[in-house]
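only geometry, no sequence info:
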């Protein structure tokens, strides 16, 4: 990009570039040079907007965590519609077909990034922690509507669903699991707690 040319939404452009590198080449390939080359801008652009590369990565993770908040709102609004297992399978697929799996790998591979993220997520792994909260809120809403057993252990079901979903989608080299595979996992985890489905 020529010097002096304004970059619109530079943060989002850099985040999107980082996401492409992360998905294509994995966390070890994610460097400031790789990000700026992918974004088509000078390396100095990144350093004008972020204190250092770990600050950039922390903001990338927090930006992607915020997207889970939007998904959580939509999933909570779906309570009482469709089927519980269908809604959960769709939510897990949407979550893990995105960059979430790669972001988790990035967090676990970089000590300084984890240290920075502890400021906002003192326990657990960012992305997985918020995803678990999303599923728990949805299950709570369904329990209140009577579509989940009154004694359903949401504190156990939500992390189990996130862990199982993460494992299903974790292999970047293989084909993503199909809807039937995701549905079987969801049914195995919550099937006993689900009550008669109402459209």
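Sure thing, it's come through. The shown structure was predicted, so the numbers you read here are calculated from the model rather than taken from an experiment.

can we go C-alpha only for contacts and neighbour counts from here?
Noted.

Neighbours of the closest residue to residue 185 other than its chain neighbours, how many?
Spatial nearest neighbour of residue 185, chain neighbours left out: residue 164 (7.2 Å); criterion: Cα to Cα, 6 or more residues apart in numbering. Burial measure for residue 164: 16 neighbouring residues, criterion other Cα atoms under 10 Å.

Structure two is appended below for comparative analysis:
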């Protein structure tokens, strides 16, 4: 098997294991031993591919934030179709019930990880920054189509939506907000900026 394929498979196996531990047990339970045990590999396997555990975690975060950038293009393509509030409700519900919310908690919990991520994301929290960009891009596309008022500040609206979504979803041990709660937040934030509402 080509080396690149094997490396990618091992990395994905370790990343998937880390996500399972993170979702099940939270950021403080995420250790190299927990990841390798979950992945069913020897502890040395992680250190064969990554200089240390924080390097592994940084790569995990960067890999998962890249996925949000891919979603951004797909979301922009939907501009002009469907109800804006419904679309953003789905986006925020999916975002904050996925591993993304757990990764944000991980970044906040680990000082060394945040320091490493500052090399690529000098301000803000990775995942939240990319998610904000995704929502701002979608709102700008809707603005270009005349469905969002031209005077609306789409960057501030996106920050407000992502910040609000994170706040109501941040407690991993509590009950996640339902779609109705997210819909209410989106509708409130966008009140007065959607044409025809």
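Looks like it came in fine. From a predicted model like this one, the values you see are computed outputs, not experimental measurements.

rewinding a little: mind checking the SS state of the residue nearest to residue 185 of the first structure?
Here residue 164 of the first structure is recorded as helix under DSSP: H, G, I helix; E, B strand; the rest coil.

Over to residue 196 of the first structure?
Reducing the assignment to helix, strand or coil with three-state DSSP, the entry for residue 196 of the first structure is coil.

Pull the number of nearby residues for it.
Using other Cα under 10 Å as the criterion, residue 196 of the first structure is surrounded by 9 other residues.

measure the nearest residue in space to it that is not next to it in sequence to residue 80 of the first structure for me?
With Cα to Cα, 6+ apart as the criterion, residue 196 of the first structure has its nearest non-adjacent residue at 6.6 Å, and that residue is residue 147. Between residue 147 of the first structure and residue 80 of the first structure the distance, using Cα to Cα, to the nearest Å, works out to 7 Å.

Now for residue 123 of the second structure: which residues touch it?
With contact set as Cα atoms under 8 Å, 6 or more residues apart in numbering, residue 123 of the second structure has no partners.

Output the contacting helices and strands for the helix ranked longest in the first structure.
With residue count as the measure and DSSP state H as the assignment, the first structure has helix 53-77 as its longest helix. Helices and strands touching helix 53-77 of the first structure, by 3 or more Cα pairs under 8 Å, 6 or more residues apart in numbering; DSSP states H and E, are helix 43-49, helix 84-97, helix 111-117, helix 128-144.

From residue 94 of the second structure, how far out is the residue lying closest to residue 39 of the second structure once chain neighbours are set aside?
Of all residues not flanking residue 39 of the second structure in the chain, residue 17 sits nearest, at 5.2 Å (Cα to Cα, 6+ apart). According to Cα to Cα, residue 17 of the second structure stands 20 Å off from residue 94 of the second structure.

Looking at the two, which one has more neighbours?
Neighbours of residue 17 of the second structure and residue 94, each counted by other Cα under 10 Å, are more numerous for residue 17; the result is 20 against 14.
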